[in-house]
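Trainee: Next one to model:
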Amino acid sequence: MNPYLISIKSRLKTLWQNKWVRGLLILFVVAVLFLIGLYISIYLGVFGKLPTSEAISSIKQEQATQLLDKDEKLIGKYYIYDRQPVTFEDLPKHLIEALVATEDSRFYEHDGIDNISLMRVFVKNLILQDKSAGGGSTITLQLAKNLYGRKNYAMFSMLINKFKESIVAKRIESVYSKDEILILYLNTVPFSDNTYGIESASLKFFNKSVKDISIVEAATLVGTLKANTYFNPRVHGTRSRDRRNVVLSQMVNYGYLAKDSLAYYSDQELQLDYRSFNHDLGIAPYFRAAVKKQLSSILDTLKTPEGEKYDLYKDGLIIHTTLDYKMQQIAEDAMKDHMSKLQANFETSYGKHSPWETNSKLLKSAIAKLAQVKTYKENGLTETQIKDSLNVKRPTDVFSWKGDTIKNLSTIDSLKHYLKFLNTGMLSVEPTTGAVRTYVGGIDYRYFKYDHISQSERQVGSTFKPFVYTAAIDNDLSPCTYFSLNKVTYTDYDDWTPTNSGSDDEDPYINYTLENALSNSVNTISVKVLEEVGIPKVLEQVEKMGISKALPNEPSLALGVAEISLKDLTGAYASYLNKGKSVTPYYITKIEDKYGNVIATFEPEISEKEAYSEFTRQVLLEMMKSTVNKGTASRIRSTYGLKNDIAGKTGTTQDNKDGWFVGLTPNLVTITWVGNDNHSIGFKSTGMGQGANSALPIFAKFYQKLNNDSDFRPITSAQFETPSEQVLTALDCEPTKRDGFIKRLFKKKNKKKSFN
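Mentor: Below you'll find the model as predicted:
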């Protein structure tokens, strides 16, 4: 026998006789056998069934439902996981290069498990203790984890999960091409801010589709994959920038970027254009909530090809809506601009004697309505205990027009804080279809969830008067009929005496035409016109205009005591621009499944019959033009300098609780409302609370901004049609007429009578 072999055999025998060496070898063999046995048991499904190649080939991922505006611009999403898939063709080359260079440089060379990288990690990390060796994971292994997650086992949890992922990774590689694996990975990987998929991340952080992101933006997003919270570019800008530069360096190391370009890209500042698709944040949150509510009932009527119900949060539906994204932005800006200033003036007007601070009866009533108080009572707490609980202070997020803050407030403190805020509703629709173009349901959805367009019904004040005049004209009352300004006391209605704003200075012997009375919103004449035409005919007229709810059958109807939703009011006013036909404001045009197949379409809801004659329509439109040109809404011209063709109507309710403005232009109907959600709190004065001051400026600022944008020229430059000769003749009369001497001699300044 070869002496050399004899020597080796002798040495091995000596080693085996050493109990420590023998023990280590036995331990090694046992460990290997254990790992082999564990791997086989995992493969056989002892620790849970593994996805088969067939299952992997038909991967179905949960997808967010997208909400698009009329031009298919993304408004928002409904989701559990914010995921929005794209195709491989949408991925820019530099994004793929950044990903491969950073996460898996040998991606195109391995079959799911990179044995060379694993060996490098074993030697450098475990033996040489070099922490820069990396983790040895591949994109395919990460994909396996993203797709199927990890489970927690009592023992060897990490090892079991790693083995499972390696088996799944091998199967993924056998089913999909490298390009397909990359798109699957990028569509499922979690980015910062609970965002899943590269398209959603690109839209959220840079407000652009992934196909349009730059090298620096791609490197920023890829950089977050190492630790998406730690490297969140929104929260940790410097950290994210440093990590981005590591990605850029890797791209240079692997030849994807020229060396001399590294300094150029690395020196660029981190530029975000962040858009949150959080349900409470982002553009048009009230609109998104309203659409979601409608979708709940719509989807109950639809079935997938497999006969199952669609899931709004998981099935990747595409909802096409009527909203105009850009116009909505302008509407929200106009609202914030006005409401922030109005709120400051509102609080100043009350000073130290504000009702939300000093009115104990109001506060007691508001406290009693708190859900928290009802819960305390159900749990058997005494009044003293409830009071003590409500006075416990804690850090609280607080809304403010100057910027949100955190204050140490009790429940009572918080209630007082929010009681003071004025709120608003603003709706713009296309008059011929009812398509909603803007939808501002309140000042801030995060803190004020109540929707003042669809949920709220408030007294409409003088915005109801055009309906009274419409009924009168349509029942053959001449527009040049004169009515006296003087007050009348109606004895059969508790001696009710309607008065006009500033009535102490008015001449009771002056008579107004219908046009002059409406444009100046004269209360006394509106009631007289209602009396002339009759309440039943006015109620019938309003119903023809699409307002079907029961309204008060009393003379004060003429002054707008009826509570009507802003949405219904807008649909009724659209009839003045739509040949006398009212519309139902609508949001959704069609719904597609995630493959782009149309599964539902929706048509405008337009009244089949005209609510009144064309003559009446033109007369009322002329009257409401006068309201803007020389009546209660004239500040549209004098203060805001708007030269557009506009008709309109202001509205103010009793005790200045509600301010309204209706703005009509040929191609758009816009109604704004302003008030406090607590009906007990009104404006301190009519000067501040009147619709011309509280609600009209939102419309005016809205149109100022529209006028500055050429995209809206079809709306801002549109002109009303020329009235017919019949209409012009019917309106051709002096706006006022004073009683003659004999009539003045016998005329009572405050007549008493019963209402006919």
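
Trainee: contacts and neighbour counts: CA atoms only from here.
Mentor: Noted.

Trainee: Surely Glu531 is in a helix?
Mentor: Yes - judged by DSSP: H, G, I helix; E, B strand; the rest coil, Glu531 forms part of a helix.

Trainee: Count the residues that sit near it.
Mentor: 18 (other C-alpha atoms under 10 Å).

Trainee: isn't it right up against Ser556?
Mentor: No - the criterion here is C-alpha atoms under 8 Å, and Glu531 misses it with Ser556 at 10.6 Å.

Trainee: Identify the residues contacting the closest residue in space to Asp104 that isn't next to it in sequence.
Mentor: Spatial nearest neighbour of Asp104, chain neighbours left out: Thr138 (5.4 Å); criterion: C-alpha to C-alpha, 6 or more residues apart in numbering. Contact partners of Thr138, counting by C-alpha atoms under 8 Å, 6 or more residues apart in numbering, are 103-104, 107, 112-114.

Trainee: Now show me the structure for the sequence below, then we'll compare the two:
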Amino acid sequence: MKKVNTNENKTDNKKYLKLFWKLFAGGISSVVLFFLLINWGVFGSMPTFDELENPLSSVATEIISADGKTIGKFYLENRVPVKYSDLPQHLVDALIATEDERFRSHSGIDGRGTLRAISGLGTSGGASTITQQLAKNLFHGSSGSKNIVLRGIQKFKEWIIAVKLERQYTKDEILAYYLNTVDFVSNAYGIRSASNIYFNKEPKDLTVEESAVLVGMLQAPSKFNPRFNPERSQARRNIVLHQMERNGYLTEAEKLKYQAMPIVIDYSPDTHTEGVGTYFREYLRDYMRKWVKENPKKDGSTYDIYRDGLRIYTTLDSRMQNYAEEAVQEHLSNLQKEFFKQQKGNNNAPFIQLSKSESEKIIERAMRNSERWKQMTNEGKSEEDIIKSFGVKTKMEVFTWKGAKDTLMTPRDSIIYYKHFLQTGMMSMDPLNGDIKAWVGGIDYKYFQYDHVAQGARQVGSTFKPFVYATAIEQLGMSPCDSIYDSQFTMPKGRYGISKDWSPKNSGGKYYGLVNLKYALAQSLNTVTAKLMDRVGPKAVIDLTRELGVKADIPASPAISLGAVEITVSDMVAAYSTFANHGVYVKPRFVNKITDKNGVVLFESQPETKDVMSKDIAYAIVKLLTGVTEGGSGGRLRYTGSGGAGYHVMTGYPYGFTNPIAGKTGTTQNNSDGWFIGMVPNLATGVWVGNEDRAAHFKSTAYGQGATMALPIWAIYMRKCYNDKTLHVSKEDFERPANLSVNVDCWKRTATVVDSLGGVAPGSAKKDSLAAPKQSVVEEFDF
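Mentor: The predicted model follows:
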């Protein structure tokens, strides 16, 4: 029997023991070294301490109304962060119960969950904590790789970042950070956007079952989307509610109650072409692009309006903006029916008084300006092929007042179809401080992206006449009570540089003899305005309009007195506001202040003002303009009809305003442009209506005048504003200056009579400043 050498056995045991400890120490060292290498960024960059403190994520710029509502955003990712204090407790409970039951007890890595995942090879559920998911969302996203090594490295990186995040932030901050980083699809990045888009409310207002829907989406946002997959979403929501009950956040009775509820969403898409104030937001975007270039950060870099989370506090009032958009919809959807009706049988529709060749030029020009033409040109297509493509029917979505409609139509026919639509420009502002309260640049930004408030200048018709009257009152010392002969009038060739005799006519060729200025403006008498222009000259009128903020290129021609000049809605409203603001022009403003994402004020605006005329002259013009709504072309504001909300455009005017209103209608040649500008002491609003092309218009003045096309929008809007008692829109009279030097009370003393050549003759006072001479008839149509 061989004898065992115990010394050799001991030696071997020591050798194996040393080898074990070397391997063990080497393994531990390797793991430590591996984690250190990951932490040092050898296997890919890792966030620095500063980056952990200020994680980079794309934060949307918020557009905030004067009444504190978010009316839009500029974004690459529609994300606006919320604080933990803005989250309802049941949302937090649902998140923890469903995604990370031990969130409050672990330090970033859930050891029990990790062991369960490893032992079950991933079949028993994932092991990612909320902190790990936050680490992935903030710093490196998903690798998308099928390589198990790369995926393993990514998981280790998540662990390291998660532990660092747990050291850096409180549990509550991590929860808020996580919910702010999640993509809920449908342009909803973060819990606030998701809450607004799917339920049209702020996160703090979410109900228990709504919170469960959003938490349920976290597993697979598209799969469990309540809009597109309501059944799956409801099933997933009920699992979340079960998890809440399982973790003690709900009783069984509460769980069963919420599980029985249907999912009710209020889908409110938040895109650049939809929502409130789309035309205003696009104008603001252009302003902000210029602003960031002129106002760099302290380090010299430029703010990014799509990523830096700026907050733009605007002057727009969300309530008034909604009322303005509703007024446009209510009136123009009705008026458009009449336009389509009148175009039946017109082989050249929608154009009037144009030859076929002339209308073809308009259509061809629209084709060449289209995106289709530009795209096909960039693709190298020939002009012949491009033109041919406009005649091929294709599936498309088109605008209707009853909602978008899918149809089969040639691109050429779609151009003609859209040229039928009446467009509008509408702006409302406070004349005292210049704050713009509402801005409607068209009927639907998604389909018609031309802004008719600031971009589009159109002929203003008789709305220009108050500028002529103001010049006459200021320079000639006249008053609204002074009388003038309304009669045929000819300005001879050569006067003010005109090339031929000019003989303007009143509506229907009617003349009214001796009238005072208030009556003349109320009835929009062309000959009286021409005579006033003859006395003061075009240059004086142009100089005044410049002082009133009108930037348009105005020709020095007497014809401008009748509105043969193109001006924007915004400039017209600001100019009229000067009369309501005691002769002080205030530049319209739309931004109150701009802050960064931390609330630091970067810009704060102040009203820009300029004295233009005396209080007395401004008040005299206001009194002239109130005459228009008391018995002139704006008189239908006072009517009460039986039409109700669905009134017909010609048979019922259910307005019945009794408060003082200063305003003026305007209608251009061939009824191409209809205007109404109306004011009360603290609100001035201008409305223009017409087709994109001036050759498309109503056949008759009955429908094509400003009193029919534009005035009803103003009236519907104002009625809505007055019904909202929180707005405090004035019903008071305009403030009368103390010691008024201009005679506006035409029944108190004798006025003077001024002939067309400037001679003065005695005249008798009128008892009623709006009483028409015996031979006249109140003419409602305004030219």
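
Trainee: number of nearby residues for the aligned partner of Gln142 of the first structure in the second structure?
Mentor: Matched to the second structure by TM-score structural alignment, Gln142 of the first structure sits across from Gln133. Gln133 of the second structure has 19 neighbours, counted by other C-alpha under 10 Å.

Trainee: next one: Ser741 of the second structure
Mentor: Neighbour count of Ser741 of the second structure, defined by other C-alpha under 10 Å: 12.

Trainee: What is the end-to-end distance of stretch 724-742 of the first structure?
Mentor: Terminal residues of stretch 724-742 of the first structure lie 38 Å apart, using C-alpha to C-alpha, to the nearest Å.

Trainee: out of the contacts of Thr138 of the first structure, who has the most neighbours?
Mentor: For the contacts of Thr138 of the first structure, neighbours were counted using other C-alpha under 10 Å, and Gly112 has the most, 27 neighbours in all.

Trainee: Now check the first structure for the residue matching Tyr258 of the second structure.
Mentor: So Tyr258 of the second structure corresponds to Tyr265, using TM-score structural alignment.

Trainee: sorry, that was for Glu62 of the second structure
Mentor: By TM-score structural alignment, Glu62 of the second structure lines up with Gln66.

Trainee: wait, doesn't its match sit right on Asp315?
Mentor: No - taking contacts as C-alpha under 8 Å, Gln66 of the first structure lies outside contact range of Asp315: 10.1 Å.

Trainee: who has more neighbours, the two?
Mentor: Gln66 (24 against 19).

Trainee: Tell me roughly how far the host helix or strand of the more buried one lies from the second structure on average.
Mentor: Assigned by DSSP states H and E, Gln66 of the first structure belongs to strand 65-68. Compared with the second structure after the fit, strand 65-68 of the first structure shows a mean deviation of 1.1 Å (mean C-alpha distance after the TM-score superposition for the first structure).

Trainee: Check which helices and strands that strand sits against.
Mentor: Packed against strand 65-68 of the first structure by the contact rule (3 or more C-alpha pairs under 8 Å, 6 or more residues apart in numbering; DSSP states H and E) you find strand 74-78, strand 318-321.

Trainee: among those strands, which is the most enclosed?
Mentor: strand 318-321 (a mean of 24; mean count of other C-alpha atoms under 10 Å).

Trainee: equivalent range in the second structure for the helix or strand following it?
Mentor: Using DSSP H and E, the helix or strand that follows strand 318-321 of the first structure in sequence is helix 325-350. Mapping helix 325-350 of the first structure onto the second structure (TM-score structural alignment) gives residues 318-343.

Trainee: now do stretch 285-295 of the first structure
Mentor: Under TM-score structural alignment, the match for stretch 285-295 of the first structure is residues 278-288.

Trainee: Skipping adjacent residues, who's closest to the aligned partner of Tyr177 of the second structure in the first structure in space?
Mentor: Aligned by TM-score structural alignment, Tyr177 of the second structure pairs with Leu184 of the first structure. Computed as C-alpha to C-alpha, 6+ apart, the closest residue to Leu184 of the first structure that is not its neighbour in sequence is Leu143, at 7.4 Å.

Trainee: for that neighbour, what are its contacts?
Mentor: 169, 181, 184-185, 188-189.

Trainee: element containing Met572 of the second structure?
Mentor: Counting by DSSP H and E, Met572 of the second structure is found in helix 569-580.

Trainee: for Tyr485 of the second structure, that is, sorry about that
Mentor: Following DSSP H and E, the helix or strand that holds Tyr485 of the second structure is strand 483-486.

Trainee: That strand vs the first structure, average offset?
Mentor: Compared with the first structure after the fit, strand 483-486 of the second structure shows a mean deviation of 3.4 Å (mean C-alpha distance after the TM-score superposition for the first structure).

Trainee: The helix or strand following that strand corresponds to what range in the first structure?
Mentor: Next helix or strand after strand 483-486 of the second structure toward the C-terminus (DSSP H and E): strand 513-516. Mapping strand 513-516 of the second structure onto the first structure (TM-score structural alignment) gives residues 510-513.

Trainee: Can you list the neighbours in contact with that stretch?
Mentor: By C-alpha under 8 Å, 6+ apart, stretch 510-513 of the first structure touches 479-486, 734-739.

Trainee: Tell me the one of those nearest Ser501 of the first structure?
Mentor: Of all those, Ser501 of the first structure sits closest to Leu485, with 11.5 Å by C-alpha to C-alpha.

Trainee: who's in contact with the closest residue to that closest one other than its chain neighbours?
Mentor: Spatially, and ignoring its direct neighbours in sequence, Leu485 of the first structure is nearest to Pro508 (5.3 Å; C-alpha to C-alpha, 6+ apart). Shown in contact with Pro508 of the first structure (C-alpha under 8 Å, 6+ apart): 484-487, 749.

Trainee: now the strands: where do they sit in the stretch 501-650 of the first structure?
Mentor: Under the criterion DSSP state E, counting those that start in this stretch, the stretch 501-650 of the first structure contains strands at 510-513, 563-565, 583-584, 588-592, 598-601, 605-606, 647-652.

Trainee: With the second structure overlaid, report how far the longest one is off on average.
Mentor: In the superposition against the second structure, strand 647-652 of the first structure averages 0.4 Å from its aligned positions (mean C-alpha distance after the TM-score superposition for the first structure).
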